[in-house]
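In: sequence-free structure coming up:
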């Protein structure tokens, strides 16, 4: 992912707000350009078209979320603390970054290349998880099942809140979901 120059960063930030508010179809390059205070040439210097801009926004947001999650996880020595911290992080991050979350929940747009981002992220998560599983504290699960059990309920709560179908998650919700995640992910032998 290219380093964000100040102009590129302004365009990405403006596009994030537009894609979150108007969706991929409703957002226009002209709106993004105007919101960023950028010229037409500046937008096209950094992005070939709206699809490329949308892909870059998604990749940028995903990288931000993944880096923060993995860094927090790697600070945890205790498996229970790590599982609980992951749930709390997800809910806090999504509440603090609703535009980012809306872009992520929409899924990767055409042209987004998240292969290397995901490879690095899942390598870091597995790198934290495997020693705890090896020593019998956590269940040894594949990454898809691990993700569903760990963050699936928190993700559903976040989606419903952002869609206006439910209230915003509370600290109590985070505790309940962390309890459930820990119960599902700890080794039955621990």
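Out: Right, received. Where do you want to start? Note that this is a predicted model, so its numbers are computed, not measured.

In: hey, let's count contacts and neighbours off CA atoms from now on
Out: Fine.

In: Tell me who's in contact with the residue most central in space within the chain.
Out: With distances taken as C-alpha atoms, centre = their mean, residue 65 lies nearest the centre of the chain, 4.1 Å away. The contact partners of residue 65, taken as C-alpha atoms under 8 Å, 6 or more residues apart in numbering, are residue 93.

In: another one to put next to it:
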């Protein structure tokens, strides 16, 4: 078969084109149902250029996975830098995840739903990746400052962001009755109530002493 590469696409632009095409095909058809030739044909580049930049399909998937995680981590780092206080940071993280799911659902689907370790067996679980560690960092800081209840960090992180991740999966599956944005404030409030340290109320002590 005669290949018809796009001669004007080279270097960084070609690499981005191949990654974007791989994301679309992996998200739609799955890793194992997508070949390098499928990506080559859709991207309109030569097979040689793909092997030059990536080596093989597994290396291409690894490059895509790393690229998406780096982009997500950069967004979360920006939230952590911009906001002060655990509540503002938690709200910002949830808002950022909602925005990615709405504006770039392929990225969110690949990060959350692709079984990466089936084709990238050397990679740690996605929950151990840098974006998730960034979310854990937010929780650790909140516990250290006393804004959150002193409970186990994995429990607090799951309470804070696990519901959001499940809601995003429902959105990606088309199972929500309303647009995702309609649930943002409710999700932020529910997440915060699950982890926040309740303000001290002196009457609570009096009530408990009376009940003894």
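Out: It's in. Note that the structure is predicted; figures quoted are calculated from it, not measured.

In: what's the TM-score for these two chains?
Out: After superposition, the two chains reach a TM-score (TM-score structural alignment, normalised by the length of structure 1) of 0.83; 186 aligned residues with a C-alpha RMSD of 2.6 Å.

In: Can you tell me how far the counterpart of the residue nearest to the centre of structure 1 in structure 2 is from residue 44 of structure 2?
Out: Taking TM-score structural alignment, the alignment pairs residue 65 of structure 1 with residue 72 from structure 2. Look at residue 72 of structure 2 and residue 44 of structure 2: by C-alpha to C-alpha, to the nearest Å, they are 28 Å apart.

In: Report the spatially closest residue to residue 24 of structure 2, excluding sequence-adjacent ones.
Out: residue 106 (6.8 Å; C-alpha to C-alpha, 6 or more residues apart in numbering).

In: ok, now residue 64 of structure 2?
Out: residue 19 (5.9 Å).

In: Check residue 85 of structure 2 too.
Out: In space, residue 85 of structure 2 is closest to residue 142, 7.6 Å off (C-alpha to C-alpha, 6+ apart).

In: Give me the neighbour count for residue 181 of structure 1.
Out: Applying other C-alpha atoms under 10 Å, we find 24 residues neighbouring residue 181 of structure 1.

In: tell me, stretch 186-195 of structure 2 lands on which residues of structure 1?
Out: Taking TM-score structural alignment, stretch 186-195 of structure 2 hits residues 176-185 over in structure 1.

In: Next, the mean deviation of the matching stretch compared to structure 2.
Out: Aligned to structure 2 and superposed, stretch 176-185 of structure 1 gives a mean residue distance of 0.7 Å (mean C-alpha distance after the TM-score superposition for structure 1).

In: Residues in contact with the host helix or strand of residue 125 of structure 1: which ones?
Out: Under the criterion of DSSP states H and E, residue 125 of structure 1 resides in helix 115-134. Here helix 115-134 of structure 1 makes contact (C-alpha under 8 Å, 6+ apart) with 62-63, 66-67, 70, 73-74, 79, 138-140, 143, 187.

In: Report the buried residues of the longest helix along structure 2.
Out: Assignment by DSSP state H gives helix 57-82 as the longest helix of structure 2. Neighbour counts using 16 or more other C-alpha atoms under 10 Å place 57, 60-65, 68-69, 72-73, 75-76, 79-80 of helix 57-82 of structure 2 among the buried residues.

In: Residue 170 of structure 2: which of these is nearest?
Out: Within the buried residues of helix 57-82 of structure 2, the smallest distance to residue 170 of structure 2 is 19.8 Å, found for residue 72 (C-alpha to C-alpha).

In: And that closest one, how close does it get to residue 104 of structure 2?
Out: Taken as C-alpha to C-alpha, the span from residue 72 of structure 2 to residue 104 of structure 2 is 11 Å.

In: what's the answer for residue 57 of structure 2, then?
Out: On the measure of C-alpha to C-alpha, residue 57 of structure 2 and residue 104 of structure 2 end up 23 Å apart.

In: quick one: contacts for residue 22 of structure 2?
Out: Here residue 22 of structure 2 is in contact with 39, 60-61, 64 (C-alpha under 8 Å, 6+ apart).

In: Just give me the closest of the residues you listed to residue 116 of structure 2.
Out: residue 61 (8.8 Å).

In: That closest one matches what in structure 1?
Out: Per TM-score structural alignment, residue 61 of structure 2 is aligned with residue 54.

In: quick revisit: and the residue nearest to residue 24 of structure 2, how many neighbours does it have?
Out: 20.

In: give the contact list for the counterpart of it in structure 1.
Out: Under the alignment (TM-score structural alignment), residue 106 of structure 2 pairs with residue 99 in structure 1. In this structure, residue 99 of structure 1 makes contact with 16-17, 20-21, judged by C-alpha under 8 Å, 6+ apart.

In: Okay, helices next: where are they in structure 1?
Out: According to DSSP H, the helices that structure 1 contains are 6-26, 29-36, 40-46, 50-74, 79-96, 98-105, 115-134, 143-162, 171-185.

In: Mind giving me the packing neighbours of the shortest one?
Out: If I follow you right, that is helix 40-46 of structure 1. Helix 40-46 of structure 1 is packed against helix 6-26, helix 29-36, with contacts defined by 3 or more C-alpha pairs under 8 Å, 6 or more residues apart in numbering; DSSP states H and E.

In: quick one: buried residues of that helix?
Out: Counting neighbours by 16+ other C-alpha under 10 Å, helix 40-46 of structure 1 gives 43, 46 as buried.
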